[in-house]
Structure formats: structure tokens, C-alpha cells
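# I would like the atomic coordinates for the input below:
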Amino acid sequence: MADTDRRAAAGVLVTPALQAAVATLPAAMTRVVGYHFGWLDAAGQPAGVYRGKALRPAFTLAAARAVGADPGSALPAAVAVELVHNFSLLHDDVMDRDTTRRHRPTAWTVFGTDNAILAGNALLTLALDLVASEVAATRLLAAAVQELLGGQAADLCLERRTSASVAEAREMALAKTGALFGAACALGALAAGKRAADVDRLTAFGRQLGLAFQFVDDLLGIWGDPATTGKPVHSDLRSRKKSLPVVAALNAATPESDRLAALYGRERALDEDELREAADLVVAAGGRAYAQKQAEALVDDALASISDLAPEASADLAALAGLAVRRER
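A predicted model of the protein is given here:
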């Protein structure tokens, strides 16, 4: 089965359960959430199918399969993980003032900031409710959310600072993205009733994969094709994000690093020529190559951490790991 087919298969299983869960929300929230997911248009009319990657819930189902369980046993946890992810996206778009996601205006630009925040809160509450019958799962997911929030706060803090170390940016990314990937995999093992060692191993696997995913995401935030990513080209540079390749470039101690720092330090918005120059400077200072190399190394380390699993058991996890870093959106 191709990597994209594995993710699509997970989506076929998760999407109906996701829609059923969202349908239990208050009517005012279902419209905002349905729009965010791509199920509804701004007027609340059917608009298509789920537009997300469904990658995190795919890891949950694959982790359950890897430890010998029926993936269906992990379906509530998989849905909960996707709800948490989209809670973070709704709030992230508000904080970053992003106006485009998945090729459409972001929810806050359509329904207002207050409604987008409330919709995100509703998704988080619903996610925790889905795993509430299992204390260990609830605690694990809640801890991941707390770490994710800490990572988001660190991200905002780095944006306001004039400088940041590579270690700080990496720690921020591990919390912001790695925590939920780790929880996604751990919840699959927990749903299967597996021992703590399996949960810990799959947590470590997911966290490394999540960090690799963020490295690639940061590359796409600068050089991704807008037709594929659904976001404007150079979007992260436009908002002066201290993303991983940018921080690596800023800390390279080269003339290009100094010029990039000068561009990032300007009070006014960068024009299109300056954005292109900034992207070229990240390349020249080694930031792009660094991010690509780190993503590949993290995938290798993650796969090594589950190398003692039977190949047929870990095949889905390995395929999804490849998909996480060989993607265009």
C-alpha cells in the first residue's frame, strides 16, 4: 500500500467518527468548526470533504496495529488527537493573524476572532471528553496539550525577540509539534492495553517524527507552493517567524546572517523583493540545508527506535514517517 493510501485509509475510518463527534457540539460551534474542516461553506451549506492531512490520527491507528491491536480500538483516541490538532490551528490562525488555510479564508476572518476562539475551546473540550473513560489516556492527552501550549507561547515569545538560539527554537518546536505526535502514537498503544514500555517507545518515536515534521513544515512555510500548501509563498518570512531554518541561518555568523537579521529587524512590512531576498539569505546562510538534514536524521532515529518490532507490524508507522517528511503541504 502506498504511503498516501495508508493516510487515506485512516481518513476513511476517522472522518465519519470525527463528523459524528463534531455534531454533538452546540449549533453555533458546528458551523464554525464545519467550515474550518472544509465540510461547510461560510453560509453553513455542505461544501465538500475534510481537507486536513489526517496524519496524526493515522499514527494513532498505526501505533495500535504495530502492537497487535485492532486499529478500531484506538478510533476514539485518534479522533481526539485530530480535534486537539484543529483546536490548535484555530487558535494559531488567530494569534498569527493568518488569513488563509487549506486554500480558504481562515475561520476567524469569516466568523470573527471570538467565534474562532470559542470553536477551538469546544474542540479541546470534546477531545478530552472522548478519552475521559480512560484515566491514563486523559492524563496523557492533557499533558500533551499543556506542552503544546507551552510551545505555542515560546513561539510567540521568540517572534518578539531579536535573537534566539538553535537550541531554543528546537525545544519550542518539539513542544509545539512533537508533543502531540508523541501522544498520538502513545494513545494507540494505550488503546491496545499495552505495557508502559511500548507506550514509552512509541511516544519517543512520535516525538522525533513530530520534530521532523516541524522542520519540513518550516521549509514549506518559506518555499512551499501556494497552490499546494494553501498559504502564500514566504508566509513565515512575512510574519517574521523564528522558524527552525531561519534561526539556524541567523546563528550562522555569516554576512548573510547579518543581512537577514537586518531585514527581520525592520519595523515595516517587508515587500515582495525583500521577502525573496530573505528566502535567498536563509539558503545562503545554510538554514535550508540544516533543516533538511535534521528532518532526515530525525526520521532515521525514529525508525531505529522501533527497529525491534516485526517489519509487518511497523510497516504502517514506517510508511507514515516517510510521508511526514516527503510532503508538499
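
# from here on, contacts and neighbour counts on C-alpha atoms
Fine.

# Let me know how buried the residue nearest to residue 113 when sequence neighbours are not counted is, in neighbour terms.
Spatial nearest neighbour of residue 113, excluding adjacent residues (C-alpha to C-alpha, 6 or more residues apart in numbering): residue 94 at 6.6 Å. Using other C-alpha atoms under 10 Å as the criterion, residue 94 is surrounded by 20 other residues.

# pretty sure residue 94 contacts residue 111?
No. The criterion here is C-alpha atoms under 8 Å, and residue 94 misses it with residue 111 at 11.5 Å.

# what are the ranges of the strands in the stretch 151-300 of the chain?
Along the stretch 151-300 of the chain, counting by DSSP state E, counting those that start in this stretch, no stretch forms strands.

# so what's residue 225 up against?
233, 328 (C-alpha atoms under 8 Å, 6 or more residues apart in numbering).

# To check against the first, give me the structure of this:
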Amino acid sequence: MSTIAENRGEPVTPVTPAVDTAGVAALLERGRTLTTPVLRAAVARLAPPMDAVAAYHFGWIDAEGRPTAADSGKAIRPALALISAEGAGAPAGTGIPGAVAVELVHNFSLLHDDLMDGDEQRRHRDTVWKVHGPAQAILVGDALFALAGEILLELGTVEAGRATRRLTAATLRLIDGQAQDIAYEHRERVSVAECLEMEGNKTGALLACAASIGAVLGGADDRTADTLERYGHHLGLAFQAVDDLLGIWGDPVATGKQAWSDLRQRKKSLPVVAALADDGPAARKLADLLAADAKKTDAEFMDFDEAEFAARAALIEQAGGRDWTSEEARRQHATAVAALSDVDLPERVRAELTALADFVVVRQR
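Take a look at the predicted model:
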């Protein structure tokens, strides 16, 4: 697939990492345990019924308002923020306001994305717009976004101001990425470079912020914060590449989404774009099918049976889109880990950031 190779960037040998599963689980649980009480308190500030709608979205209550232990997400961003603070020599708790602010922005984006994409399921439950209506999904998303800045600025420190500026810049990039994603759904062709730029904005920006915001709150200089941000950016690209694979070939039992979910939404995700960049017969057949699909209404398209989506997934794989995306995830992982060598970090912190990067590449949901 020589047409894709030009977009590869600096040469880094990709490898499939061996993951310290127990160690990563402990880091994620720490992030979840330290962050959730503060996150709950922040959400409780919202006016009714937004507080209850947000609590449903986070998995704390069911649609009838009863407490539940639903899946609340992977907690990678909170884990990064806490480790980041320790990277600056501060206690992990210093990063909690940053972790909460990033989680609020992340969930603001999920609420809006689910509505824009028409997703009816997230984490094995009906999405907010499906249960509470589109208006509540929009309002609660907006409220979470505003709350994120408030949480940081309430600290009243110079470091909080620096952290807020970074979070605001990341949010703008995230929104840019979502706008690009929507625009690409209606274009017949998207280049690999455009797709990587979009994913760097939509996913990489907020993970980059999570990886640096704790350090900023801990008093790190801009060089340290920028380096951690670069690590997080490439981690985000690896994360999204894996997400793109799961969006087509993921097990619905693990992902909580429909089979072939990204194909159902006509997403120009990385496997699709990489496959179309090939010049073989599978790529040409795929291009013809997608061009025909573009002329169909959403209702006609959603009437496709499973065999239709399976056929498109098979063509993407035959054209090399699946293998290339897997390799790209590993390459971005290697670039993220390599960035850590450019900053002076405690060895434990470096090992933990590496372990989280390893986890991102091999996850199944």
C-alpha cells in the first residue's frame, strides 16, 4: 500500500506490547476512585433535571432514577491526569481537579456525539438522547462543558489558569475534529492525512490535555507539560486507531455497540480510508459500493442486512485497511512512549505512562 506510506511520519518500529494487566487495572481503579466523588459533587451542582440526566449518563442511576453500578467507562483520562501530577513531583491528588475537568469535557462530547451520530447504545445502555430526548442531551452536554472550566478556575491559582487555557485549547480542537468527522461522512474520498488530522483533533487533543494537566497543576514548566502533551497526542491517535478497528470488527458484547457500528454510520474511519488508498480490486469494489451507498437515504441504508455490512468489512480487510490500521496503532504507541525519553520523570511515573500506552493498543473495548 505505497500510497499510504507517505503519511507515516517519522520511522518508528511498531511492536505489540506485553501488557501488565494487573498494574494497569490498579492505575485505572485509582483514577476512578479518587476522581468519582469529586465528579459526583460537581454534577450535583447542576439544576434539575440536568443533574439526574447527567447521573444517568455517567451510569450512576438507571432511567427511573434508581442507583446502579453500570459501566462508567475506562477512566484512562483520570488515570493520566493523576500520574501527570506525580510526574511534576506533586501528590497524585493535585491532579484531581484536572482529571474531573477533562472527564466533564469528554462526557460533554459523548453526549453530543451520540446525538449527532444517532447512536442508541453506549456502554450497553440506551444513550441519553434516546431516554431523555435530544434537548436534554444538548443542555446537559453544554452544562458539563461550562462546569469543567469552573472546577479549574475555582482553584484560584496561576497553575489553574494555565491548566484552563490548555483545556480550552484542547476542547476547541476536539470540536474541530467532530466537525471534520461529520463533514467526511458526506465526502466520497478522504485522504489518510486528513483522517489522521481529524483523529488527532477529536481524540488526541483531550488525551494530550489529560496527560499534561496534572503536571501543570503541580507546577511543571511548559517544556515538561508540552512533552507530556506530545505523549498524550500520539497515545490518542493509537487509541482512536484501535477504536476504529473495534467500530467495524469489535465484539458487540464487549463494545456495547451494534455490530459494524461505524459502517452503519458511514464513517470514513481509518480502516476505510486506508483501504480506499489501495489500488487493488477490493479497494475499487469498495469504492463503488460506498459511492452507491452515498446516494441512498438514511432509511434505505439502515435497511441493509448484516450480510451487506459484513461484505463491506471483508473488502476493507482485503484491501489492507485492517492490517494497516493495526500497524498504525502500534506505531503511534511507539511514538508516544518514545516521547517520554525527552523529559525527566521519576522511573515509576515513566513505567506507568508506558503501561497505559500498552493497554490502549491491546484493549478490546
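
# Superposed, how do the two chains score by TM?
The pair, once superposed, lands on a TM-score of 0.97 when counted by TM-score structural alignment, normalised by the length of structure 1; 329 aligned residues with a C-alpha RMSD of 1.2 Å.

# Would you mind measuring from the counterpart of residue 161 of structure 1 in structure 2 to residue 291 of structure 2?
Counting by TM-score structural alignment, residue 161 of structure 1 lines up with residue 187 in structure 2. Residue 187 of structure 2 is 9 Å from residue 291 of structure 2, where distance means C-alpha to C-alpha, to the nearest Å.

# Assign residue 46 of structure 2 to helix, strand or coil.
coil (DSSP: H, G, I helix; E, B strand; the rest coil).

# for it, what are its contacts?
residue 143.

# To which residue of structure 1 is it aligned?
Looks like residue 46 of structure 2 aligns to residue 25 there (TM-score structural alignment).

# same check, this time on residue 146 of structure 2
By TM-score structural alignment, residue 146 of structure 2 lines up with residue 125.

# For the helix or strand its match falls within, which helices and strands make contact with it?
Following DSSP states H and E, one finds residue 125 of structure 1 within helix 113-130. The contact analysis (3 or more C-alpha pairs under 8 Å, 6 or more residues apart in numbering; DSSP states H and E) places helix 113-130 of structure 1 against helix 27-37, helix 75-96, helix 107-111, helix 135-160.

# Next, the mean deviation of the last one compared to structure 2.
Taken over the aligned residues, the distance from helix 135-160 of structure 1 to structure 2 averages 0.6 Å (mean C-alpha distance after the TM-score superposition for structure 1).

# How far does that helix sit from its chain's centre?
12 Å (C-alpha atoms, centre = their mean, to the nearest Å).

# Contact partners for the residue nearest to residue 113 of structure 1?
Contacts of residue 94 of structure 1 by C-alpha under 8 Å, 6+ apart are 108, 113, 116-117.

# Please say which position in structure 2 it maps to.
In structure 2, residue 94 of structure 1 lands on residue 115 (TM-score structural alignment).

# ok, now how distant is that match from residue 199 of structure 2?
For residue 115 of structure 2, the distance to residue 199 of structure 2 - C-alpha to C-alpha - is 19 Å.

# superposed on structure 2, where does the helix holding residue 125 of structure 1 end up, distance-wise?
Counting by mean C-alpha distance after the TM-score superposition for structure 1, helix 113-130 of structure 1 comes out at 0.6 Å.

# got the angle for that helix vs helix 135-160?
150 degrees (axes from the mean of the first three to the mean of the last three C-alpha atoms, to 10 degrees).

# which parts of helix 113-130 of structure 1 are buried?
The neighbour-count check on helix 113-130 of structure 1 (16 or more other C-alpha atoms under 10 Å) flags 113, 115-128, 130 as buried.

# ok, now stretch 312-325 of structure 2?
312-325.

# residues in structure 1 aligned with it?
Against structure 1, stretch 312-325 of structure 2 falls on residues 278-291 (TM-score structural alignment).

# Now do the matching stretch: distance to the chain's middle.
22 Å.

# Residue 114 of structure 2 and residue 133 of structure 2: what is the separation?
From residue 114 of structure 2 to residue 133 of structure 2 the distance is 12 Å (C-alpha to C-alpha).

# Kindly apply the preceding question to residue 217 of structure 2 instead.
37 Å.

# Neighbour count for the two, which is higher?
Neighbours per residue (other C-alpha under 10 Å) separate residue 217 of structure 2 from residue 133, with residue 217 holding more: 28 against 12.

# which residue lines up with the more buried one in structure 1?
Aligned partner of residue 217 of structure 2 by TM-score structural alignment: residue 191.

# Its match against residue 72, yeah?
No. Counting by C-alpha under 8 Å, residue 191 of structure 1 does not reach residue 72; the two are 9.4 Å apart.

# ok, now which residue in structure 1 is the farthest from the centroid?
residue 255 (32.8 Å; C-alpha atoms, centre = their mean).

# From residue 161 of structure 1, how far off is that one?
According to C-alpha to C-alpha, residue 255 of structure 1 and residue 161 of structure 1 sit 20 Å apart.
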